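Peer 1: only the shape, not the letters, is given here:
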């Protein structure tokens, strides 16, 4: 393999091999390789003779304006919408797009202040109340389903319920009463019978 150099105009006077540094279609450095250059031609598109800088963590080496440069590289990382906290994986080189941040919110009740997530106490309180109300309804429905599956109301009406089942039926009714009495602003959940 015979290596050559290019003349002052950037062309080969004779055919041969040249070691060059190559970028992809986005201008990102992808490595070095030997290219065969025919006489009177120059380097192929995306190939350069000058060596790029050493790689840096979290940065991609790119070719811009005839020079090597660094750009943020968060590909594969998760970014979060500053509007609704939705997330997506970064697929391109560059900083996080407008409206997104690399900082993960720690609560669904946070909003973006421009530089950090800030807890919205009113939204948190309202959300926790809604969660408590939903949980209360779910537990009451589960208890009613359990009671109905045991057919205790029908058995009681027909006087066909055992003393043991009657005792359990009353415990489940007390449980439902306790659930109905819960203050959802600071719930203390009763144990199931």
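Peer 2: That came in fine, so what should we check first? Not measured: the values here are computed from a predicted model.

Peer 1: going by C-alpha atoms from here, please, whenever you check contacts or count neighbours.
Peer 2: Will do.

Peer 1: which parts of this structure are strands?
Peer 2: Ranges of strands in the chain, per DSSP state E, are 16-23, 29-37, 47-48, 59-64, 67-72, 78-81, 87-89, 100-101, 110-112, 117-119.

Peer 1: angle of the second one against strand 59-64?
Peer 2: Counting by axes from the mean of the first three to the mean of the last three C-alpha atoms, to 10 degrees, strand 29-37 lies at 40 degrees to strand 59-64.

Peer 1: in strand 29-37, what's buried?
Peer 2: Within strand 29-37, the residues scored as buried using 16 or more other C-alpha atoms under 10 Å are 29, 32, 35-37.

Peer 1: can you check the fourth one too?
Peer 2: Using 16+ other C-alpha under 10 Å as the burial criterion, the residues of strand 59-64 that qualify are 59-63.

Peer 1: before we go on, here's another structure to hold up against the first:
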């Protein structure tokens, strides 16, 4: 069992195990751990949607005083978009680092880039263009381009 409460639009969880070892009941732990005037619930941990960050959780109090914790769909979608944006940026940076490690821009400017390297350079540039054209609003269902790296 855990103690859950919401304060300032943040959901907090208190795991009472360390306190219980000192002989306190879970209710006594809740009184000590939860700020005054904040409503709390004692719930079974298995009911928590721990596969998603707490910032996405919504506490819905039911008529019987128990709670149901759901995921805010709008926040979840933004969370997914943020995740794929980070991934896209990392893939783009990896491709750019690869290009620079091969010194292709300098070699091309000096006329020292082989035909094979020109082809590879163009493949990486095409990949970077494909990354730029991704519609990240469809997250998490992104069809990632295949990396030539």
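Peer 2: Sure, I can see it. Please read these numbers as outputs of a predicted model, since none were measured by experiment.

Peer 1: circling back to that earlier point, adding distance to residue 97 of structure 1, write the buried residues of strand 59-64 of structure 1 out as CSV.
Peer 2: What follows is the buried residues of strand 59-64 of structure 1, written out as CSV (distance: C-alpha to C-alpha, whole Å):
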residue, distance to residue 97 of structure 1
59, 16
60, 16
61, 19
62, 18
63, 21
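
Peer 1: which among these gets closest to residue 156 of structure 1?
Peer 2: residue 59 (73.9 Å; C-alpha to C-alpha).

Peer 1: got a list of what that closest one touches?
Peer 2: Neighbour list for residue 59 of structure 1: 70-74 [criterion: C-alpha atoms under 8 Å, 6 or more residues apart in numbering].

Peer 1: and it, what pairs with it in structure 2?
Peer 2: Taking TM-score structural alignment, residue 59 of structure 1 has no aligned residue in structure 2.

Peer 1: re the thing from before, just send the contacts of residue 59 of structure 1 back as a markdown table, with distance to residue 176 of structure 1 too.
Peer 2: Below are these laid out as a markdown table (distance: C-alpha to C-alpha, whole Å):
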| residue | distance to residue 176 of structure 1 |
| --- | --- |
| 70 | 64 |
| 71 | 61 |
| 72 | 57 |
| 73 | 56 |
| 74 | 52 |
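
Peer 1: if you count contacts, what does the lengthiest helix in structure 1 end up packed against?
Peer 2: For structure 1, the longest helix by residue count, based on DSSP state H, is helix 121-150. Judged by 3 or more C-alpha pairs under 8 Å, 6 or more residues apart in numbering; DSSP states H and E, helix 121-150 of structure 1 is in contact with helix 163-180.

Peer 1: ok so, going back, distance to residue 192 of structure 1 added to the strands of structure 1, as CSV?
Peer 2: Listed next are the strands of structure 1 as CSV, based on distance: least, C-alpha to C-alpha, whole Å:
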stretch, distance to residue 192 of structure 1
strand 16-23, 66
strand 29-37, 63
strand 47-48, 72
strand 59-64, 56
strand 67-72, 54
strand 78-81, 40
strand 87-89, 38
strand 100-101, 44
strand 110-112, 34
strand 117-119, 34
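
Peer 1: closest one to residue 125 of structure 1 among the ones you listed?
Peer 2: Proximity to residue 125 of structure 1, assessed across the strands of structure 1 by C-alpha to C-alpha, is greatest for strand 117-119 (10.8 Å).

Peer 1: quick one: distance of the longest helix of structure 1 to the chain centre.
Peer 2: 29 Å (C-alpha atoms, centre = their mean, to the nearest Å).

Peer 1: against structure 2, where does that helix fall?
Peer 2: So helix 121-150 of structure 1 sits over residues 73-102 in structure 2, by TM-score structural alignment.

Peer 1: how much does the matching stretch stray from structure 1?
Peer 2: In the superposition against structure 1, stretch 73-102 of structure 2 averages 1.0 Å from its aligned positions (mean C-alpha distance after the TM-score superposition for structure 1).

Peer 1: any idea how far residue 91 of structure 2 is from the closest residue to residue 148 of structure 2 other than its chain neighbours?
Peer 2: Of all residues not flanking residue 148 of structure 2 in the chain, residue 124 sits nearest, at 6.1 Å (C-alpha to C-alpha, 6 or more residues apart in numbering). Going from residue 124 of structure 2 to residue 91 of structure 2 by C-alpha to C-alpha, to the nearest Å gives 11 Å.
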